[in-house]
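Q: Okay, predicted coordinates and the sequence, questions at the end:
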Amino acid sequence: MDVNVNTFPEVTLLVTHYNRSQSLERLLQTFQQQNISFGGIVVSDDGSKPEHVNRLKELQSVYHYNLVTTPQNKGLGNNINKGQDAVTTSYTLYVQEDFEPKPAFIQHFKDAFNYMQADAGLDIARFYAYFCYPYTKPYGKGFAEMVFKPQLWANNHLKFYVYSDHPHLRRTTFFQKFGRYAEGIKGDITEYRMAKAFIQHKGRGLFFENFNNLFYQKNSSDEPSTMNRAGWRESKNPLALAARFIYLQIKLARWTYDVLYKK
């Protein structure tokens, strides 16, 4: 019998979900169409509306995932925590429900998985971002290792995002080294606090440099994004750009102190 080369029994696909059952279905369907399977699938729902929960239960019979629910919305941190608790394999591929893997994903996922198996010091391999990580050193096969530079003259504030909630592969022992996600706060603060823990505990991670080749992020009008940013941060107005520059330098100094001197 031929062995399916796209089967990963040591990896669980963890998907966090909130009111986007169509997006979840598209994600799981795409993995299936690309002949990619895992040792398990966990869908962690954050108190979605009844119509979405009902759809999750219908899809469960098709994709055979472990559905973890909560009666009310408790935020990003709780949603990832309870989902990760349900993972039993050695590795976790974390993907939010509004992403979809491109055909190129599988080869680079294999590379990342092989690297993490061979290098016990690696904690995470990232497959998507809005911007490149600013400070890296070459690792291999399109991956670079992220290098956190604490000096203030390394003044790209994106250096703090050694961790992000975009699609990534990690060891399931992640909590043992970096702690659990902060709960009861806004999602962007939860993400920052995990990045802070990653830096403070000397995490090591890979970043796929051509990240736009691996995933689509799809937000339809029926299931739009639930994350909104302040308008002035996106504006191209000269005054807004100047204000943003000053704001980011203040943030850089504050976050540097926070990461280096506060637990």
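A: Here it is on my side, so go on. Remember, it's a predicted structure, so these values are computed and weren't measured experimentally.

Q: CA only for contacts and neighbour counts going forward, please
A: Will do.

Q: And the strands in the stretch 101-250 of the chain?
A: 124-126, 136-140, 143-146, 168-171, 205-208, 215-217 (DSSP state E, counting those that start in this stretch).

Q: Quick one: list the elements packing against the longest one.
A: In terms of contacts (3 or more C-alpha pairs under 8 Å, 6 or more residues apart in numbering; DSSP states H and E), strand 136-140 is packed against strand 143-146.

Q: which other residues reach the strand it packs on?
A: For strand 143-146, the surrounding residues in contact (C-alpha atoms under 8 Å, 6 or more residues apart in numbering) are 133, 135-139, 162, 204-209.

Q: By neighbours, which of the residues you listed wins?
A: Using other C-alpha atoms under 10 Å as the neighbour test, the contacts of strand 143-146 are led by residue 206, with 29 neighbours.

Q: From what I see, that one and residue 126 are in contact.
A: Yes: the pair residue 206 and residue 126 qualifies as a contact (C-alpha atoms under 8 Å) at a distance of 6.0 Å.

Q: ok so, going back, tell me the one of the contacts of strand 143-146 nearest residue 237?
A: The closest of the contacts of strand 143-146 to residue 237 turns out to be residue 133 (C-alpha to C-alpha; 25.5 Å).

Q: Identify the residues contacting that closest one.
A: Residue 133 sits next to 146, 158, 159, 161, 162, 207 when contact means C-alpha under 8 Å, 6+ apart.

Q: roughly how far apart are the fourth one and residue 106?
A: When distances are taken as C-alpha to C-alpha, to the nearest Å, residue 161 and residue 106 turn out to be 24 Å apart.

Q: Looking at these two, which one has more neighbours?
A: Comparing residue 161 with residue 106 by other C-alpha under 10 Å, the one with more neighbours is residue 161, at 20 against 17.

Q: Show me what the longest helix belonging to the chain is packed against.
A: The longest helix of the chain (DSSP state H) is helix 238-261. If you count contacts as 3+ C-alpha pairs under 8 Å, 6+ apart, helix 238-261 packs onto helix 187-200, helix 231-234.

Q: ok, and here's another one to check against it:
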Amino acid sequence: MKKNYDFPNVTLLVTHYNRSQSLENLLQTFRQLDCHFGDIVVSDDGSKTEHQAYLKTLQAKFGYQLITTPVNKGLGNNINKGQEAVRTAYTLYVQEDFEPTPLFPDRLVESLAILDREPQFDIIRYYAYIRYPFLKPYNEGFSEMYMPAWSLNYKKLYEYSDHPHLRRSSFLQKFGRYVEGIHPDQTEYRMSIAFIQKGGKGLFFNKFTELFYQKNSQEEPSTISRKFWTFSKNPAIATIRYLYRLIKINYDIHFLRV
């Protein structure tokens, strides 16, 4: 028999920009999985007129709070204003180009039980491009992220990520607001530094590609642009990039004011 999942103490927070069809796919998938939240907040970052019009249509269909801005103000502002509209104890943060798999609802049930009994955890992460480098087993499905004091591995930065995750709705009070008016990658970077500096703790889902799919269609591709050297496979560029990240991230963790 198909389960019905009710999460009255969770708000689904979705950040959106010019991908209203992707948003519909996300919300429809949650509906098909019989996932019901205490609230849904869609925070739009000044999308084009046609997307804004469709957001109103979707609002009537899915019954979400729509938080808008007259002009594009960037990722930091979009997350901040969306989070500030949340009134439940927990926030499930998902960007509009992701879709949950049928495995996700049971893991969300488990995650909420963990956060209810383990106040030291701030976040539970469900998706990543790479496995977090420092993990110790927590249970069958999750591992606890930790950071050796001696580690120079720059990938320790990704203890926080804006990929799909569950977090306490007091997140901004503990770690500060997202920095506004800068490139989205820098917004996420600054929050990652703050999470480390302020002693954030969290769990990482071991099979991190099984709970969400990221979907960038031709009709609604990614809206973020990055410089060529970020992904270049040229050996010289890759070496310089590695050393730059190694030095910068370790310096910023100890000295950057956030």
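A: Happy to help now that I have it. As the structure is a computational prediction, the values presented were derived from the model and not from experiment.

Q: how about CSV for the strands of the stretch 101-250 of the first structure, with distance to residue 12 of the first structure added?
A: Shown next, in CSV, are these (distance: least, C-alpha to C-alpha, whole Å):
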stretch, distance to residue 12 of the first structure
strand 124-126, 14
strand 136-140, 24
strand 143-146, 22
strand 168-171, 10
strand 205-208, 19
strand 215-217, 18
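
Q: hey, which of the helices and strands packed on helix 238-261 of the first structure is tucked in deepest?
A: helix 187-200 (a mean of 19; mean count of other C-alpha atoms under 10 Å).

Q: how big's the offset between that one and the second structure?
A: Following the fit onto the second structure, the mean deviation recorded for helix 187-200 of the first structure is 1.4 Å by mean C-alpha distance after the TM-score superposition for the first structure.

Q: how about that helix, which residues of the second structure does it hit?
A: Aligned using TM-score structural alignment, helix 187-200 of the first structure spans residues 184-197 in the second structure.

Q: so how far is residue 12 of the first structure from the closest residue to residue 68 of the first structure other than its chain neighbours?
A: Spatial nearest neighbour of residue 68 of the first structure, chain neighbours left out: residue 44 (4.7 Å); criterion: C-alpha to C-alpha, 6 or more residues apart in numbering. According to C-alpha to C-alpha, residue 44 of the first structure and residue 12 of the first structure sit 13 Å apart.

Q: that older thread, out of the contacts of residue 133 of the first structure, who's nearest residue 52 of the first structure?
A: For the contacts of residue 133 of the first structure, the residue nearest residue 52 of the first structure by C-alpha to C-alpha is residue 161; the value is 31.6 Å.

Q: hang on, the closest one packs against residue 192?
A: Yes: the pair formed by residue 161 of the first structure and residue 192 meets the contact definition of C-alpha under 8 Å, at 7.4 Å.

Q: Could you tell me how many residues sit around residue 39 of the first structure?
A: Neighbours of residue 39 of the first structure under the rule other C-alpha under 10 Å: 17.

Q: And the helices in the first structure, which stretches?
A: Going by DSSP H, the first structure shows helices at 21-33, 50-63, 76-85, 105-118, 174-178, 187-200, 231-234, 238-261.

Q: a markdown table for the ones you listed, including distance to residue 214 of the first structure?
A: Below are the helices of the first structure laid out as a markdown table (distance: least, C-alpha to C-alpha, whole Å):
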| stretch | distance to residue 214 of the first structure |
| --- | --- |
| helix 21-33 | 13 |
| helix 50-63 | 22 |
| helix 76-85 | 22 |
| helix 105-118 | 5 |
| helix 174-178 | 23 |
| helix 187-200 | 22 |
| helix 231-234 | 25 |
| helix 238-261 | 29 |
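
Q: Need the winner for burial among those.
A: Among the helices of the first structure, highest average neighbours (mean count of other C-alpha under 10 Å) belong to helix 76-85, with a mean of 21.

Q: Show me the contact partners of that helix.
A: 14-16, 42-46, 68, 172, 180-187, 190.

Q: run the last query once more with 10 Å
A: For helix 76-85 of the first structure, contacts defined as C-alpha atoms under 10 Å, 6 or more residues apart in numbering pick out 12-18, 42-47, 66-70, 73, 92, 94, 96, 165, 172-175, 180-191, 194.

Q: Can I get the buried part of those as one ChimeraX selection?
A: ChimeraX command restricting these to the buried ones, with burial defined by 16 or more other C-alpha atoms under 10 Å:
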select :12,13,14,15,16,17,18,42,43,44,45,46,47,66,67,68,69,92,94,96,165,172,174,180,181,182,183,187,190,191,194
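
Q: which one in the second structure is aligned with residue 235 of the first structure?
A: For residue 235 of the first structure, the residue aligned by TM-score structural alignment is residue 232.

Q: nearest spatial neighbour of that match, skipping sequence neighbours?
A: The shortest distance from residue 232 of the second structure to any non-neighbouring residue, by C-alpha to C-alpha, 6+ apart, is to residue 238 (6.7 Å).

Q: List the residues that contact the one you found.
A: The contact partners of residue 238 of the second structure, by C-alpha under 10 Å, 6+ apart, come to 229, 230, 231, 232, 244.

Q: Out of the residues you listed, flag the one nearest to residue 210 of the second structure.
A: Of the contacts of residue 238 of the second structure, the one sitting nearest to residue 210 of the second structure (C-alpha to C-alpha) turns out to be residue 231, at 24.8 Å.

Q: need the contact list for the closest one.
A: Residues counted as contacts of residue 231 of the second structure (C-alpha under 10 Å, 6+ apart) are 237, 238, 241.
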